[in-house]
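Novice: Quick one: sequence plus predicted model below, questions after.
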Amino acid sequence: MPKSRNDLRPVIKLRSTAGTGHTYVTRKNRRNDPERLELRKYDPVARRHVTFREER
């Protein structure tokens, strides 16, 4: 029986730490990144690059 599509690469929400409420939606590999993901991305509301943290 094949694995479910959401088993290994779940869809996650990345929320801005700048407090603007802006989010990005992406997928992550659970095997390579078991802990919460943290990426620096552009926040168009704050108009600068800020850290985005994974929400569950």
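Specialist: Thanks, I have the structure now. Numbers count the residues shown, from 1 in each chain.

Novice: Only C-alpha atoms from now on, for both contacts and neighbour counts.
Specialist: Fine.

Novice: From the centroid of this structure, which residue is nearest?
Specialist: Geometric centre of the chain, nearest residue: residue 14, 3.3 Å, by C-alpha atoms, centre = their mean.

Novice: Settle this for me: that residue is touching residue 28, isn't it.
Specialist: No: the criterion here is C-alpha atoms under 8 Å, and residue 14 misses it with residue 28 at 10.9 Å.

Novice: Disregarding residues adjacent in the polypeptide, which is nearest to residue 27?
Specialist: Excluding the flanking residues, the one nearest residue 27 by C-alpha to C-alpha, 6 or more residues apart in numbering is residue 11, at 4.4 Å.

Novice: ok, structure two:
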Amino acid sequence: MARTTQRPVVTLRSTAGTGVTYVTRKNRQNDPDRLVLRKYDPVVAAHVEFREVR
């Protein structure tokens, strides 16, 4: 079966400016806005906000 666009692949980039990224999926129906998650940034060695980039 073909994948639908209900759960697109999104890239999360660190707000610390280190260039670290995570790749995940999100449900467009539940999260129509850009996704913001607190995740670990190994360059800063701390948890920071990661925002969805398009």
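Specialist: Thanks, I have the structure now. If you're wondering where the values come from, they're calculated on a predicted model, not measured in any experiment.

Novice: TM-score of the superposition?
Specialist: Overlay of the two chains. TM-score (TM-score structural alignment, normalised by the length of structure 2): 0.93; 54 aligned residues with a C-alpha RMSD of 1.2 Å.

Novice: can you pull the contacts of the aligned partner of the residue nearest to residue 27 of structure 1 in structure 2?
Specialist: Using TM-score structural alignment, the partner of residue 11 of structure 1 in structure 2 is residue 9. By C-alpha atoms under 8 Å, 6 or more residues apart in numbering, the contact list for residue 9 of structure 2 reads 23, 24, 25, 26.

Novice: Equivalent analysis for residue 12 of structure 2, please.
Specialist: 21, 22, 23, 24, 35, 36, 50, 51, 52, 53.

Novice: Does it belong to a helix, a strand or coil?
Specialist: The three-state assignment at residue 12 of structure 2 reads strand, by DSSP: H, G, I helix; E, B strand; the rest coil.

Novice: Quick check: the gap between it and residue 46 of structure 2.
Specialist: 16 Å (C-alpha to C-alpha, to the nearest Å).

Novice: Same check on residue 15 of structure 2?
Specialist: For residue 15 of structure 2, the distance to residue 46 of structure 2 - C-alpha to C-alpha - is 12 Å.

Novice: More neighbours: which of these two?
Specialist: Taking neighbours as other C-alpha atoms under 10 Å, residue 15 of structure 2 and residue 46 compare with residue 15 leading, 16 against 11.

Novice: Give the aligned range of the strand or helix carrying residue 50 of structure 1 in structure 2.
Specialist: Using DSSP states H and E, residue 50 of structure 1 falls within strand 48-55. The alignment of strand 48-55 of structure 1 onto structure 2 (TM-score structural alignment) spans residues 46-53.
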